[in-house]
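Visitor: what follows is a predicted protein model with its sequence.
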Amino acid sequence: MSISAADVKKLREMTGVGMMDCKKALTETNGDIEAAVDWLRTRGLAQAAKKADRVTAEGLVGVAVDGNRAALVEINSETDFVARNEDFQNIVRNVASLALSANGDVDALAAAEFPGTGRTVTNELAEAIGRIGENITLRRAALMEVSEGALGTYVHAAVTEGLGRIGVLVGLESTGDKAKLEELGKQIAMHIAAIKPLSLSSDELDREAVERERTVFIEQAKASGKPDNIVEKMVEGRIRKYYEEVTLLAQTFVIDGENTVEQAVKNAEADVGAPITVTGFVIFALGEGIERQDADFAAEVAAAAGTA
């Protein structure tokens, strides 16, 4: 089948593998990009497929907190220059606050009335495009709340309070000291921003994603030539290691570099004065998964794919 330049470019961005190997992988998998990622990984050509590593979209992530409720929003622009514009910052700040009452629902948020204008958020963004001179879009929103306890928040690369390139919310349920819970929550949120776990625990991981990992590990283990019973043990060991790498509670806490996050939370209970349960987290990394066109590179890919 014919392999498009766009697919070769996308696979290269996902894996960091050379264009000709990407084209071969797509040819071998009939153009299925996810299968091509696994094909490359089983041959040791791609160690991981981290789609968020090559983020190019601009704008701001905003955080708003009201008691035991907190919201995240992402509003995108064409250039990082706009993120320093006070008009744009004010828009993101207000939309983040509105997300609290919209319960994090992006459609409800888009239809909400923007403060002091009589316009919806959608219409306010349209007005801002004319004022600022760049396309501006509301991409996503999320809400987190706890019944009793605290919410940890963190904004990385902040341009002003509550606005930056990465926003994190983490929920801690506890009857303990709220100030101490908030400080612990902030530390966990900083960990999440740095390590970017996929889920709270292994139970919440996407099962299809886990099976894909298992399939890759099986192929890699079989390539060692070892007996089946050894291959099985190798695979299970790698799955356990995978869980430790991608689930929050099993990760090594970056704040102390020794305990898992789960153990660090347990250790904090004595200081807080009550049991603590981490209920969940949300992380927005600016532009995650959005591609920016690169004409020169696209031409290079097209040539390699034989479509130019």
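Guide: Noted; the coordinates are in hand. Quantities reported herein were computed from a predicted structural model and do not represent experimental measurements.

Visitor: all contacts plus neighbour counts: C-alpha atoms, from now on.
Guide: Fine.

Visitor: confirm Leu181 sits in a helix?
Guide: Yes: Leu181 sits within a helix when classified using DSSP: H, G, I helix; E, B strand; the rest coil.

Visitor: what about the residue nearest to it when sequence neighbours are not counted, which SS state?
Guide: Nearest non-adjacent residue to Leu181, counting by Cα to Cα, 6 or more residues apart in numbering: Ala150, 5.9 Å away. Three-state assignment for Ala150 (three-state DSSP): strand.

Visitor: burial count for Ala150?
Guide: Using other Cα atoms under 10 Å, Ala150 has 27 neighbouring residues.

Visitor: how far away is it from Leu169?
Guide: For Ala150, the distance to Leu169 equals 10 Å [Cα to Cα, to the nearest Å].

Visitor: which parts of the chain are helices?
Guide: 5-15, 19-28, 33-42, 86-101, 106-111, 121-132, 178-195, 207-222, 228-246, 261-272, 295-305 (DSSP state H).

Visitor: of all those helices, which one is nearest Glu58?
Guide: Between Glu58 and the helices of the chain, the tightest spacing by Cα to Cα is seen for helix 86-101, at 12.0 Å.

Visitor: so how far is Leu98 from Gln263?
Guide: 36 Å.

Visitor: structure two is appended below for comparative analysis:
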Amino acid sequence: MASRESSTNRALVRRVTRVPAEDVPDGYPFDVDADHALELVVERRRADGSETVRAFEAWPSGGHASSRLARVLDAVGEPAGSPGALDGERVVLESRDGAYRVDVDGTYALHEEATRAGVNTHALAELVVAAGALVGLFAFFLAWTPLERAAVPLAALAAVVLAASLGYDAWQTRDRAWTPHPLPWTAGGAVPVLNVAVAVAYLARKAVAVDDSADADRVWRDVLAGTVVAFAVGLALAAFDLTFPLGATVFAHAWALAPVAVFLDGRSARHEHAPKRAPWLAGAVVFGGAGALVYLLRTDGLQ
């Protein structure tokens, strides 16, 4: 009876092939009642390494929607009509009499666990991005105080943290609404002062993609409006000795954010007629928040 007991094993699907039912080995203990079968070549983990085994699923003749194969695909997050999508997926196997098939419930649990871990990892990475931005702001603030010697190491720390966290989070983000390219975000995160602006832009864009993807293209209008306000407030605060360090910090970073927001807004799909990015970007680089304000007024940004 011991040989009839089932056990579960994590495995990685290496190849997926549709084969005639005759190719299923005689004595295969799991039901494959169909004219064809889906053969899965999987790499199974073992205590002493790994081994390659085969598992079979019945290929439904009446459609995939209500079949066991559909449940297997759903367990890994793929649509019922795409059996080939199992290639490269992680699954859990159940074994009986030395033969294997996919354990649907175990595979569901495996992917739910991975999803929870991914969400936690993303949340942590976003917190690190936010913390890095705050460190960058604080470093710039200290540059205008008697503690200016601490500004350089803090700015360097912020650059390392932001480059690493932005790159990692962008690499991990795979969403139908937004899939960022890691390299430009990593590069932007490595440049002092600019990296804070890049972090703000990244977090704003991701928040909209996650919470309300319908407003994704309009997020840059809001970022630009906030940039203009911050630019003006920073300039006003910098006019007084007491608030000069704070004003200079807000003013400089609003200036850095202006061209970033103009560039990203110009690429968005919210404009009826796409603005010419080069002159507007140059204006934001030279004039900061003032250039961003003119951009908003002269494009359809306030409509």
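Guide: Everything's here; your move. Since the model is a prediction, treat every value here as computed from it, not as a measurement.

Visitor: got a TM-score for the two of them?
Guide: In this superposition the chains share a TM-score of 0.21, using TM-score structural alignment, normalised by the length of the second structure; 99 aligned residues with a Cα RMSD of 6.0 Å.

Visitor: more crowded one of Gln263 and Leu98 of the first structure?
Guide: Remark: of Gln263 of the first structure and Leu98, Leu98 carries more neighbours, 23 against 15, as counted by other Cα under 10 Å.

Visitor: just give the nearest non-adjacent residue to the more buried one, would you?
Guide: Leu98 of the first structure's closest residue in space is Leu109 (Cα to Cα, 6+ apart), at 6.8 Å.

Visitor: next, count neighbours for that neighbour.
Guide: As a burial measure, Leu109 of the first structure scores 25 neighbours (other Cα under 10 Å).

Visitor: repeat for Val210 of the second structure
Guide: 12.

Visitor: can I assume it sits in a helix?
Guide: Yes: counting by three-state DSSP, Val210 of the second structure is part of a helix.

Visitor: where's it relative to Leu166 of the second structure, distance?
Guide: Counting by Cα to Cα, the gap from Val210 of the second structure to Leu166 of the second structure is 16 Å.

Visitor: likewise for Leu40 of the second structure?
Guide: 37 Å.

Visitor: same thing with Ala109 of the second structure?
Guide: For Ala109 of the second structure relative to Leu166 of the second structure (Cα to Cα), the value is 29 Å.

Visitor: so which of the two has more stuff around it?
Guide: Leu166 (31 against 15).

Visitor: surely the more buried one touches Trp185?
Guide: Yes: Leu166 of the second structure lies in contact with Trp185 (Cα atoms under 8 Å); the separation is 5.9 Å.

Visitor: anything in contact with each of these two?
Guide: Tyr202 (Cα atoms under 8 Å, 6 or more residues apart in numbering).

Visitor: how deep is the closest residue to Met144 of the first structure other than its chain neighbours tucked in, by neighbour count?
Guide: Excluding its sequence neighbours, the residue lying closest to Met144 of the first structure (Cα to Cα, 6+ apart) is Ala70, at 5.4 Å. Applying other Cα under 10 Å, we find 26 residues neighbouring Ala70 of the first structure.

Visitor: ditto for Val223 of the second structure
Guide: 21.

Visitor: which residue packs closest to it, ignoring adjacent ones?
Guide: Spatially, and ignoring its direct neighbours in sequence, Val223 of the second structure is nearest to Ala261 (6.6 Å; Cα to Cα, 6+ apart).

Visitor: how far away is that neighbour from Thr186 of the second structure?
Guide: 17 Å.

Visitor: got the buried residues for stretch 108-124 of the second structure?
Guide: 108, 110-111, 122 (16 or more other Cα atoms under 10 Å).

Visitor: follow-up on the earlier one: can I get the helices of the first structure in a markdown table with distance to Ala141 of the first structure?
Guide: Shown next, in a markdown table, are the helices of the first structure (distance: least, Cα to Cα, whole Å):
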| stretch | distance to Ala141 of the first structure |
| --- | --- |
| helix 5-15 | 25 |
| helix 19-28 | 34 |
| helix 33-42 | 27 |
| helix 86-101 | 7 |
| helix 106-111 | 5 |
| helix 121-132 | 13 |
| helix 178-195 | 17 |
| helix 207-222 | 24 |
| helix 228-246 | 23 |
| helix 261-272 | 26 |
| helix 295-305 | 31 |
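
Visitor: of the ones you listed, which is nearest Val155 of the first structure?
Guide: Minimum separation from Val155 of the first structure across the helices of the first structure (Cα to Cα) falls at helix 178-195, 8.3 Å.

Visitor: contacts for the closest one next, please.
Guide: Residues from elsewhere that reach helix 178-195 of the first structure, judged by Cα under 8 Å, 6+ apart: 149-154, 156, 166-172, 248, 253-255, 261, 268, 271-272, 283.

Visitor: angle of that helix against helix 261-272?
Guide: Relative orientation of helix 178-195 of the first structure versus helix 261-272 (axes from the mean of the first three to the mean of the last three Cα atoms, to 10 degrees): 160 degrees.
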